[in-house]
Every structure is written in C-alpha cells, then in structure tokens.
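*Asks:* Generate coordinates for the sequence data below:
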Amino acid sequence: MLDSTLKTQLKAYLEKVTQPIELVATLDNSDVSRDMRALLDDIVSLSNQITLTISTDATLRAPSFSINRLHKEQGEVGIRFAGIPMGHEFTSLVLALLQTGGHPPKVDTAVIEQIVQLDGDYQFETYISLTCQNCPEVVQSLNLMAVLNPRIRSVVIDGALFQEEVEQRQVMAVPTIFLNGKVFDQGRLSIEEILAKLDSGLEKRTAEKLDASASYDVLVVGGGPAGAAAAIYSARKGIRTGVVGERFGGQVLDTMSIENFISVTETEGPKFAAALEQHVKTYDVDIINLQRAEKLIPASAANPLTEIKLASGATLKAKTVIIATGARWREINVPGEREYRNHGVAYCPHCDGPLFKGKRVAVIGGGNSGVEAAIDLAGLVSHVTLLEFGAELRADEVLQRKLRSLTNVTVHTSAQTTEVKGDGKKVNGIDFKDLTSGELKHVELEGVFVQIGLVPNTEWLKGTLELSRHGEIIVDARGQTSLPGVFAAGDVTTVPFKQIVIAVGEGAKAALSAFDHLIRS
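*Replies:* Down below sits the predicted model:
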C-alpha cells in the first residue's frame, strides 16, 4: 500500500512509539478493505510495538479500524478511522499512532489540562474528504482529545466512501462534526475552538483575564500573513507586542496550494499558516486566539491609548494598533444562499467537491478561481454549470482553453444568479437571468460553489476611520490610516494585488511604521 519512500519516513516516525499499540480492523470483501488491510500490514511491519487484530463485530462500519493501547490499564483510546486515511489525513494517522503510543503532543499544558478535566461522555463522528485541507485540524484535535480523555471517542468517516450515510445524515460540507448523534459544527475548528464550545464558562474566564492584561506597545488585530509579519517585526524591536484574532492563519487556512511565495516552491495553506504561527511563537508575543474585534476606540487627549473592544466583552489597549483582519469569501446575496450554506452551497471546491461525486453542480464566477473550480469539479461530478455575470469569462486564457475542452461543463455568460432553490433541507436547483435576452432560466442540480472574490473584514470599523467605496481601509505608503497611531496591512487595505507575499511585506512595513511612530511621539 505504501511506497518505499513513505515506508522509510513512517518507520522513522514510529521509532518514537514507546507503548504497545493495538490496531483492530473491521473489514469486508471490498477492494477498499483489501487496501486497508495492506496499509495496516505495512504499519505493523514497521514497528514491533504495533499489532493487528481482525474484528468480526458486524455493528461497526466496514472497512474501518481503531487505534488503542494494548495495555488497557493505561487508559482507553477511542480513535477509529472509517476509510483509508491517506491524502491530507495521512498526517492525522501518524499523529494518532504516535500519541497513542506515548509520544507527547505539541499543545499547551493548559489545553491538555482542559481536555483531561472535561466531564461527560463525548462521541464525536467527523465526516471528511481526503482532499479537504480544513479537515485534518479537526480530526487531529478530536483524536488527541480521545487519547487524553477516556470518555471521549473520535470516529473519522470518509464521506466519499460512505455515501449512503452521508445522504441519510444530510452531510453537504466537510468537515461536519456530530456529537452524540447531533450536528455539533461544520468547517475548520482548532482544538481551542472545540473546547470553547464544550466549556461554557471559558469565554467569561478569558474575557476577565484579557481585561486585566497590561497595555501593548503594538497590538496587531488579525493573525494572517500580514498580522504575523507585523507581530514578528514589532517583537524584534523589543517592544510589548500582542496579536488578537479569530483564528491564526486567516484565509490562508482555506487555501489549497501556494506556489508563488518566494523561496517556498510549493506548500499548502494550513502548513503555511502553522509555520507562520510557529515563527511568531519564537518571539515574545502574546497570541490571543478565538477573539473577534467589534469596535475601535481611538486615542484621545483624555486617554492616550487606542482601545479594541472584543465580542467576548474584553477590552485590549495599545499605544499603536495594526489592523490586518484580511478578507473573506464574497457572497452572491440572493435568496437561498445562506439558507442552504453547508447544505449544498459551498465556497471550497477542494474541500467539499468529493461529497458531490456523480452529481450536478454550478460554479458562480468566471474569474481564475471560478474556472479553476469548474475544471477541478468536472473530474468528480456528472456535470458543471458555470455562471458568469459579465459578457465573457475573466480567467486566464490557458484556463479557458482547458475549460472548453471538457465535455461535462456548460458555460453561461451574461448570467445573473437570482436564487438558490432547495427542498427545505438541501439544494435542488438554481435560477438565473439571461441578461442578453431577459429570459429567466432554471437548472436542476445538487450543489452550488460560489467563487466571486473577496470582501474586506471592516464592518466593525465603519464610522471610525476612512474606508474606500469597496470597504477597504485607506492607507498611505507607510501603512498609516486616517487615525494617528493606527496602521493597516494586507488584504483589508487599498493596497492592490491581494497576494500572500504582498501581505507579508505590508505587515512588516506597518510594524516598522508603528515603531517609528512610537519613538517619535
């Protein structure tokens, strides 16, 4: 199952296993079961600490396998993979083996303590796709929780393999997490976010702690590439620096492939985001995660500090502020879009595409992202309908040529999407207007992928500092906004060309400008 290179790499990892592990497989007569057995045999052959047992329990999903400690007195471990964890989930498999086998996890001791102290029985079932770059963080978080707390169970289910189950439970996006049989959440979640949802008193305790914290010389709002660069450059000046944001990495976490960050030939968004965070953590920077900024209160003669009010109720204060809140997927804002989000309406074709295998979908948007999405989906689904508002596609010609070569793609230009249709539970069609003829048209389908660009995250700043007509923060060549001591960087600003490498440079520049402001004032 594994090639020689992968076996060599895995063998090196498995040398870190110090406690005996038992793999228990539930198999059937399918080809997938044969491949799973081959994978498990490979794993067993690479470590004398790992054994394999075949289960005949007909109540369990097949094919699937569990990972547990051989010596049960060390505590139960409730991890099960229903499907073959390759692709993006191979790392999840390796970590599950290492952590079950006694290798210490790389998480804060406070997080470990929180997991251990969780009271109650938690049965998590997570539906994933092997091409989803957002799924591994959820899988790895829940698996770690299962390793640390014997009352927690984590089952990882390949949605493409268990299609009937996906249909029955109305899973239309990945990752989708069920807790004790009910939908718990959808989309990317960090271990801290999962714990926050389980621990109802955490937000209040965190807000109280933040309120009591000292003021910062530089407070960066946003943890994407621009925010990370700003934090690093600020910390290197030896000044008190903090980063506050909803999730470290920002929109990079939703990026499939990065091939144009200079000196890095190719990487994936989540890996890049993790590297950003690790780099920031090498400096004396307060990282304040899971906090959304709701209001900026400018400094004044009475109060020389700028204040950032958070949704949790806490307030952070700083001598200078760098806003790097980035952007998010733009919505089409038609009836049915929000009602059927994660129930047929999706924004990440790489993540959710496999759930629509053999079905009919639409892609809205004729730029590079829209055409790339249509090309990717055409290899999975039965038919793709691409809708572009303009009179012609805006994607690069090389992409358009590829698109035109596909027989299961229909392109409609001058097409205004008017409504996403559904049966109350999931999408079953889309309506659009032909802007040339004025005719209203309907297409029956099961999924809609929206790919029409980005909108800056600046709603919380309206009326506080100067924004462009597109809602972007207006900045000068130094990253200075219309408020003294408040700077901005990255996709949230008027700086053209929304690229990671540009955001990083702008973040560094904003930090240097903020430091210059501090020493001059």
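*Asks:* okay, CA-based contacts and neighbour counts for the rest of this
*Replies:* Will do.
*Asks:* now the helices for the stretch 101-250 of the chain?
*Replies:* With DSSP state H, counting those that start in this stretch as the criterion, the stretch 101-250 of the chain has helices at 109-116, 135-148, 163-168, 191-198, 202-211, 225-235.
*Asks:* and residue 368, which of these is closest to it?
*Replies:* Closest of those to residue 368 is helix 225-235, at 22.0 Å (criterion: CA to CA).
*Asks:* For the closest one, give me every contacting residue.
*Replies:* 218, 220-221, 241-243, 249-250, 252, 273, 276-277, 279-280, 283-285, 322-325, 489-490, 500, 503-512, 515 (CA atoms under 8 Å, 6 or more residues apart in numbering).
*Asks:* redo that, cut-off 6 Å
*Replies:* 241, 280, 324, 489-490, 503-504, 507-508, 511 (CA atoms under 6 Å, 6 or more residues apart in numbering).
*Asks:* Please generate a structure for the following sequence too, so the two can be compared:
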Amino acid sequence: MLDANLKNQLKTYLANVSKDVELVASVDDSKASGEMLALLNDIVSLTDKVTVKEVRDDAERKPSFSINRPNENLSVRFAGLPMGHEFTSLVLALLHVGGHPPKEEQAVLEQISRLEGEFEFETYISLSCQNCPTVVQALNLMAALNPNVKHTMIDGALFQDEVESRQIMAVPTVYLNGKEFGAGRMTLEQILGKVDTKANEREAQQLNEKEPYDLLIVGGGPAGASAAIYAARKGIRTGIVADRFGGQVLDTMAIENFISVQETEGPKLVAQLEQHVKQYEVDVMTNQRAVGLASGDLREVTLENGATLKSKAIMVATGARWREMNVPGENEYRGRGVAYCPHCDGPLFKGKRVAVIGGGNSGVEAAIDLAGIVAHVTLIEFDNQLRADAVLQKKLHSLSNVTVIVSAMTTEVKGDGKKVNGLVYQDRISDESHEVELEGVFVQIGLVPNTGWIKGSVELSSRGEVLVDEKGQTSMTGVFAAGDVTTVPYKQIIISMGEGAKASLAAFDYLIRSSVEDDKDEEASAA
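*Replies:* From the prediction side, this is the model:
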C-alpha cells in the first residue's frame, strides 16, 4: 500500500511511539476494506508497538478502524482510507495515542483534559480538502487525551449514502452528538471555545490584563506576518491578534507565482510563515475577532469576546473574504450546493452537474479542476469574454464536459428546500432568462475587504478598502494598514508581504518620532 520512501518516513515517526497501540479494523469483502487492511499491515510491519485486529462485526461503517491503547477507552476512528491530505492525520493520531507528547501549549492540553460531558464528534471530509486535516487532527487529539471525547473521520466520497441522507454538500462538516456542530476550517482553539462555555470569559480576562503593545497587528495573513517579523526585529513589543493565522491563504491550494518558490500550497506556506513569526518575540493571539477601533493616548482594539487590547500603533491587515453573488437562494443553500472552495467540496459532487460563477483565473482554474470530477461544468461570466490567463483558457476550451457562457448575469439559485437543483441567469444582450439544471454552484468572483469592524474609524474607499498613503498610513494617526484590505492594487501574496514590511517600517518610524515628541513635551513641562 505504501511505497518504500513513505514507509521509511513513517518508520522514523513511529519510533516516537512509547505505548502499545491497537488498531481494530471493521471490514467486509469490499475492495476498500482490502486497501485499508493493506495500509494497517504496512504500519504494523514498521514497529513492534502497534498491532492490528480484524473484526467482521456490525459496525455502522465499513471499512473503518479505531486507534486505541489495549484495555483503555479512547475512541479515535477513521471511516475510510486516510490517505492524501489525511495521511498526516493518521500519523499524528498514532503518535498521540501512542504516548508522544503533542506540540500544543500546556494550557490548551489542560483545557482538553478538563472537559466534562459526552462529546461524540463525526467529521465528513474529502481527501482532496486542504482544510479538513486541521479539524480532524484537532478532534483526534481531543479524543486521544480525554475519554469523554469520541471522534470519527468519515470519507464522504466512500460513504455517499450518508452524505446524501444528511444533505452534506461542503467539507469539513462536523456533527456533535448527532447534530450539526460546524462547517469549514476550525482550529483546535475554536472548537474548544464552542464546547467549553467558560473559555471565552477566562480568555477575555487574560487578554484585558496584557500590557500595551508598541505595535499591534490585527490580522494573521501574509501582510500581518511580514509586518510582525519586521517589527519584532526592531526590538519593539509586537502582537498579532487574528481570527486564524494565515487568513485567505489557508484556502488557496496551488501557488505557483510566489517568487523563488516554484510551487507550493497555501497551508504549507502558512505553516512556514507561522514558524518564522514564532522565531521572534511576537505575542500571537488567534481565535479572536476584532469588532472596533478607537483612538486616544493609546489606540484600542475591541474584540468580540469583550476584551480590549491597547497599543501605541496599530496595523490593520485583516485581508479579504470571498465575494458573494447576493442573489436569492445563495444564503439559503450555502453549504447545501452553494460552495466557495472547489478543492474542498468538489469531490462531493462527483458525477453531478455544477456551475462555476466567474471567468477570472480563480473561476477558470476551478472549472478545470471540477471537470475531472463532475459530470458537467457550466462556467458563467458577466463580462463578454473570459478574463483568465490565455494558458488557462486554452486548457478550459479543450475539455469536452465544460460549457462557457459569457455576457450572463446570475439572478437566482434554485432548490427544493433542502439542496440546490438549478440556477437562473439573464443573457445581458437579449435580456432573456435561462435556467440550468444542476446540483452545485461554485462562486469565484473575487474578494471583499474585511473592514466592517473599522467603518467610521478610518477612511474607506467606495469599495470598502482602507485608504492608505505610500507608507501605509491611514486617516487615523498611528494606524497603518497593509495587504488585501487596502486600496493597494493587485491582490497577491507577494505584494501583501511587501506592503506589510513597508507599513511596519513606517509604523516603527512613527513610534520613534512620537517618542521624541513626547520627550520634548516633557522637557517643556519641566521648564
């Protein structure tokens, strides 16, 4: 099942297993069960700490297997074959159940161990989803550390009947005790925040007690990370507060225009960014959402949990989010046929008909990727021609199961009350309306800046972007901005990093000049 290179790597990791681990496989005579058993036997051949037991029981899902310690009551289960992006989830589960200490902070581990109650999680994933492993690994860790927590990863492509019956049309989708708990990427801290009802109060109190920063960066994407590194290297007290570290890059699969790196993936780049930031004394606070900005002797950022962080200077780097169509049916069928990540959710539409809205690079790339999975793709573009690079258009037009419609405006997403079953568009030349029967709609029409929280505090453009000068200074003294949230053109990772570095240097210059002015004022008062 595993090639020689992968076996050698896995053997190295398994050397860290210190406790006996038992793999219990629920199988039948299917090909998938045979492949799963081959994988488990490969694992067992690499270490004497792991054993496998095959059972033909009445388990709900076959093939599936649990990872446990003999005579203990842990419950980490994989329903399906955890390969692709989920192979790392399997390795980490083996290590954590096998006694290897997790890398998370001790306070987080203690919070997991203190959880009381019964928590039975089920996570539906696709093996091509880059966001799913974050959720799977978080819940697996919780199950490995606390017997009150149980978790099963479920490959949606393998268990299609379940996916259909639960109307799951986006991954990852998590159920807790039989009820939908959440969808989309969630960090361990975010999950704990939802199940530990007292966590927010404790966290808000801790944040309120923090000393003021020299530079507080709001946002953890490329611009924020770059700004933090440049600030910390200047020796000033630096903090990052963000909903999640990495921002929109976490949802980006293929990156081929990051200079000096021929090809990488968003989550990989984010991990490298985070590692770089952590080499410096930067206070990183994630799972926090800013809701307000005020100016005084110190600038203040108010958070959703009620806490307030203070700083001499602020950097706004909150990036952007997927732009919505704002048509009837879009919100109603979000996650039930309306999707924004073709890499994540595409496998759930295998053999079905879908539409992609948008003819730029993102839309055409999505259509190309989906064409290899679904029965048919209809690409709809508002303009009278596609706007994607010529090489992408050439590839798109070579595909036999893709229809391209230009000069078309999507006016409605239709459904049966449970899921999408069609889309309506208006021909912008003839004004005629047309309906397309399909099961999925992938929206790829650009980004919207995340500036709602500072509206009224700093000056914004007509598009809602933060207006900045050539140094990244906003209309509020001591508040700077960088990246996709600003009016700087061309929303690219490399540009955001450069703008973050530039604005950070400008903020440092502002802090130096401010301190000199303060000294002069003190001298004048003394005289």
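*Asks:* And the TM-score between them?
*Replies:* The TM-score (TM-score structural alignment, normalised by the length of structure 1) is 0.97; 514 aligned residues with a CA RMSD of 1.1 Å.
*Asks:* circling back: adding mean neighbour count and distance to residue 5 of structure 1, write the helices of the stretch 101-250 of structure 1 out as CSV.
*Replies:* Shown next, in CSV, are the helices of the stretch 101-250 of structure 1 (neighbours: other CA atoms under 10 Å; distance: least, CA to CA, whole Å):
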stretch, mean neighbour count, distance to residue 5 of structure 1
helix 109-116, 14, 34
helix 135-148, 25, 22
helix 163-168, 13, 32
helix 191-198, 16, 31
helix 202-211, 14, 44
helix 225-235, 30, 32
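*Asks:* Around residue 13 of structure 2, how many other residues sit close by?
*Replies:* 15 (other CA atoms under 10 Å).
*Asks:* quick one on the thing from earlier: closest one to residue 520 of structure 1 among the helices of the stretch 101-250 of structure 1?
*Replies:* Of the helices of the stretch 101-250 of structure 1, nearest to residue 520 of structure 1 by CA to CA is helix 225-235, at 15.6 Å.
*Asks:* and for that closest one, what span of structure 2 is it aligned with?
*Replies:* Counting by TM-score structural alignment, helix 225-235 of structure 1 lines up with residues 222-232 of structure 2.
*Asks:* Show me the longest helix that occurs in structure 1.
*Replies:* Criterion DSSP state H: the longest helix present in structure 1 is helix 500-520.
*Asks:* buried sites along it?
*Replies:* 500-515, 517 (16 or more other CA atoms under 10 Å).
*Asks:* quick one: it to structure 2 mean distance?
*Replies:* Once fitted to structure 2, helix 500-520 of structure 1 is off its aligned match by 1.0 Å on average (mean CA distance after the TM-score superposition for structure 1).
*Asks:* equivalent range in structure 2 for that helix?
*Replies:* With TM-score structural alignment as the criterion, helix 500-520 of structure 1 aligns to 493-513.
*Asks:* what's the matching stretch in contact with?
*Replies:* Residues contacting stretch 493-513 of structure 2 (CA under 6 Å, 6+ apart): 222-223, 226-227, 230-231, 471-472, 482-483.
*Asks:* what do you get if the cut-off is 7 Å, keeping everything else the same?
*Replies:* The contact list for stretch 493-513 of structure 2, computed with CA atoms under 7 Å, 6 or more residues apart in numbering, reads 222-224, 226-227, 230-231, 258, 313, 471-472, 480-484.
*Asks:* Tell me the spacing between residue 237 of structure 2 and residue 510 of structure 2.
*Replies:* Here residue 237 of structure 2 is placed at a distance of 14 Å from residue 510 of structure 2 (CA to CA, to the nearest Å).
*Asks:* cool, and residue 298 of structure 2?
*Replies:* 14 Å.
*Asks:* Which residue ranges of the stretch 401-527 of structure 2 form strands?
*Replies:* 402-405, 408-415, 420-427, 433-437, 440-443, 447-449, 479-481 (DSSP state E, counting those that start in this stretch).
*Asks:* and of these, who's closest to residue 91 of structure 2?
*Replies:* strand 440-443 (32.3 Å).
*Asks:* Return the list of helices and strands in contact with the closest one.
*Replies:* strand 338-339, strand 353-357 (3 or more CA pairs under 7 Å, 6 or more residues apart in numbering; DSSP states H and E).
*Asks:* okay if I get these as a markdown table plus mean neighbour count?
*Replies:* Shown next, in a markdown table, are those (neighbours: other CA atoms under 10 Å):
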| stretch | mean neighbour count |
| --- | --- |
| strand 338-339 | 24 |
| strand 353-357 | 27 |
